[in-house]
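Asks: need a structure here:
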Amino acid sequence: MIATMVFAAGHGTRMRPLTDTRPKALIEVAGRPLIEHALEQVAGPGPRAVNAHAHAALLRAHLADRPGLTFIEEPVLLETGGGLRNALPVLGDGPVLTMNADAVWTGPRARDTLLAHWDPARMDGLLLMIPPDRALGQAGGSFSLDPDGRLVRDRAGLVYTGAGIVKTEGLAAFADPVFSLRELWFAMLAEGRLSGCVHPGQWADVGTPDGIALAEAMLDRAA
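Replies: Next up is the predicted model:
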């Protein structure tokens, strides 16, 4: 049984002015808040946590009736790596499925694709990627896959979707409480222990107001 961490603690700076009065995770796409799109992608058994920072009280109220979900407010923004480490007392010591709360998906659920490819014997991390031609609102790539499915840094390659699975033991190596999960990935990458798999559907980044219309049009086409 794998634990799940949904990252919803950003300031939502790129989404202003919509985030002047609410967290980005409560911005609606196709009539549903972004946090609901994210939770749908990772629904399943195991401990679950959602973090928040800006306008945290609004997100806490929205999620108040969710069984098995722990809400973690960060008075100081810890970024993704620090936020995950802060949540480990809730999530436990095993691998954690991580999900950013600012995207919308079509096709199979992210959880299902990741678990189908997860092999802890040869992986410390697994990132869900997508080709640029199926990634709306995100032009730049970040990695490509070698013949064995390991990730190689490549700015012309695949786009990271914001979903993955990581073993968390390596988080203890970072002295600063505030750090990005990318730092953990790069340590895994150096050891050949960071792999990737490809989402077979479409994906839309909803980090800006313009992303809302792109995502809604994508969902309409898939309906």
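
Asks: from here on, contacts and neighbour counts on C-alpha atoms
Replies: Noted.

Asks: check contacts around the residue nearest to residue 73 when sequence neighbours are not counted.
Replies: Nearest non-adjacent residue to residue 73, counting by Cα to Cα, 6 or more residues apart in numbering: residue 52, 5.0 Å away. Contact analysis of residue 52 by Cα atoms under 8 Å, 6 or more residues apart in numbering lists 7-10, 59, 71-74.

Asks: sitting in strands, which of the residues you listed do you find?
Replies: Those of the contacts of residue 52 mapping onto strands are 7, 71-73, per DSSP state E.

Asks: by neighbours, which of these wins?
Replies: Within the ones in strands among the contacts of residue 52, residue 7 tops the neighbour count with 23 neighbours, counted by other Cα atoms under 10 Å.

Asks: elements contacting the strand ranked longest in the chain?
Replies: Looking across the chain with DSSP E, the single longest strand is strand 159-166. Judged by 3 or more Cα pairs under 8 Å, 6 or more residues apart in numbering; DSSP states H and E, strand 159-166 is in contact with strand 96-100, helix 110-117, strand 125-130.

Asks: let's have these in a markdown table, adding distance to residue 39 and mean neighbour count.
Replies: Formatted as a markdown table, those follow (distance: least, Cα to Cα, whole Å; neighbours: other Cα atoms under 10 Å):
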| stretch | distance to residue 39 | mean neighbour count |
| --- | --- | --- |
| strand 96-100 | 9 | 24 |
| helix 110-117 | 10 | 17 |
| strand 125-130 | 16 | 26 |
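
Asks: one more, so I can put them side by side:
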Amino acid sequence: MRNQPDAVMLFAAGFGTRMGHLTAAMPKPLIPVAGKTLLDHALDQTAGLRSVVNVHYLGDQIAKHLENRANTALSWERDYILETGGGLRAALPLLGDGPVFTLNTDAVWTGPNPLKTLRNNWYGVRMDALLLLAPPSQITGFAGSGDFILAPDGRIARANGAPGLAYLGAQIILPRGIESIAQKAFSLNILWDQMIAEGRAFGVMHPGGWCDVGRPAGITQAESLLAADV
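Replies: Alright, predicted model coming up:
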């Protein structure tokens, strides 16, 4: 089994209901932001990696968009959405053994490539997951007080409502134990909680900007963030 990730899972199967009418006839990953689809903004981060994109809602549009893109495969969720954990498990035959990157497709980034930051801080001997984090004050469109607490040794714990750091939808994960989860559709939170309990879940800070584009207002916010970075 390889120790370094060479493939990335891009989550693109959701209904995008928070986008309202914008996703009535278009999947959220194809919404344009600053002249480029959200999916392409995410794919810009994946140079040199094999990419697997999961699809469900209006998946034929995403398949058409990607049909000429090399080194990219689709993981179809035909019957229903499998959520992040179930989606990753279903895509493992395409991703291969060992650790993989996962990346959400409803955000934009500034600063260092998030996947390079993760790769440069990945130590598979002691890690099963490495999550990219930032303080809520540094990012745009994040609601809440924070997801995780980061210890001095890099391990993470749940913030549980206390002030913490936001998870930015990018990670490296070794999906050890994912096959034993009984549910067909489930969140990666199940694996994270197991890894946190075992002391094998870590975090690293993203020094740049980030904007969630889960709601219509996020489009303008993301475009402003990207324009300021030029």
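
Asks: TM-score, when you put one on top of the other?
Replies: After superposition, the two chains reach a TM-score of 0.97 (TM-score structural alignment, normalised by the length of the first structure), with 222 aligned residues with a Cα RMSD of 0.9 Å.

Asks: which outside residues touch stretch 159-173 of the second structure?
Replies: Counting by Cα under 8 Å, 6+ apart, 5, 99-104, 114-115, 118-119, 122, 128-136, 142, 145-150, 210 sit against stretch 159-173 of the second structure.

Asks: closest one to residue 16 of the first structure among the helices and strands packed on strand 159-166 of the first structure?
Replies: Residue 16 of the first structure lies closest, by Cα to Cα, to one member of these: strand 96-100, at 18.1 Å.

Asks: next, the mean deviation of the closest one compared to the second structure.
Replies: In this overlay with the second structure, the average offset of strand 96-100 of the first structure from its partner residues is 0.3 Å by mean Cα distance after the TM-score superposition for the first structure.

Asks: what range in the second structure does the very next helix or strand once past that strand sit on?
Replies: Downstream of strand 96-100 of the first structure, the next assigned helix or strand under DSSP states H and E is strand 103-105. Counting by TM-score structural alignment, strand 103-105 of the first structure pairs with residues 107-109 of the second structure.

Asks: over to stretch 166-174 of the first structure?
Replies: Matched against the second structure by TM-score structural alignment, stretch 166-174 of the first structure falls on residues 173-181.

Asks: next one: the matching stretch to chain centre, how far?
Replies: On the basis of Cα atoms, centre = their mean, to the nearest Å, stretch 173-181 of the second structure sits 17 Å off its chain's mean C-alpha point.

Asks: ditto for stretch 132-139 of the second structure
Replies: Distance of stretch 132-139 of the second structure from its chain centroid, counting by Cα atoms, centre = their mean, is 15 Å.

Asks: and what of stretch 64-71 of the second structure?
Replies: The answer for stretch 64-71 of the second structure is 20 Å, by Cα atoms, centre = their mean.

Asks: where in the first structure does it fall?
Replies: So stretch 64-71 of the second structure sits over residues 61-68 in the first structure, by TM-score structural alignment.

Asks: tell me which element the residue located most distally from the centre of the first structure is part of?
Replies: Centroid-distance maximum for the first structure: residue 147 at 25.0 Å, with Cα atoms, centre = their mean. Residue 147 of the first structure is located outside every helix and strand, with elements delineated by DSSP H and E.

Asks: map it onto the second structure.
Replies: So, by TM-score structural alignment, residue 147 of the first structure is matched to residue 152.

Asks: can you give me the distance of its match to residue 163 of the second structure?
Replies: Residue 152 of the second structure sits 16 Å away from residue 163 of the second structure, taking Cα to Cα, to the nearest Å as the criterion.

Asks: again, but for residue 97 of the second structure
Replies: From residue 97 of the second structure to residue 163 of the second structure the distance is 36 Å (Cα to Cα).

Asks: and if you look at residue 34 of the second structure?
Replies: In terms of Cα to Cα, residue 34 of the second structure sits 32 Å off from residue 163 of the second structure.

Asks: try residue 194 of the second structure
Replies: Note on residue 194 of the second structure: its distance to residue 163 of the second structure, by Cα to Cα, is 22 Å.

Asks: shouldn't residue 129 of the first structure be in contact with residue 195?
Replies: No. Applying Cα atoms under 8 Å as the test, residue 129 of the first structure and residue 195 come out as separate, 10.1 Å apart.

Asks: tell me who's in contact with the closest residue to residue 205 of the second structure other than its chain neighbours.
Replies: Excluding the flanking residues, the one nearest residue 205 of the second structure by Cα to Cα, 6+ apart is residue 133, at 4.8 Å. Contacts for residue 133 of the second structure were tallied using Cα under 8 Å, 6+ apart; they are 165-168, 203-206.
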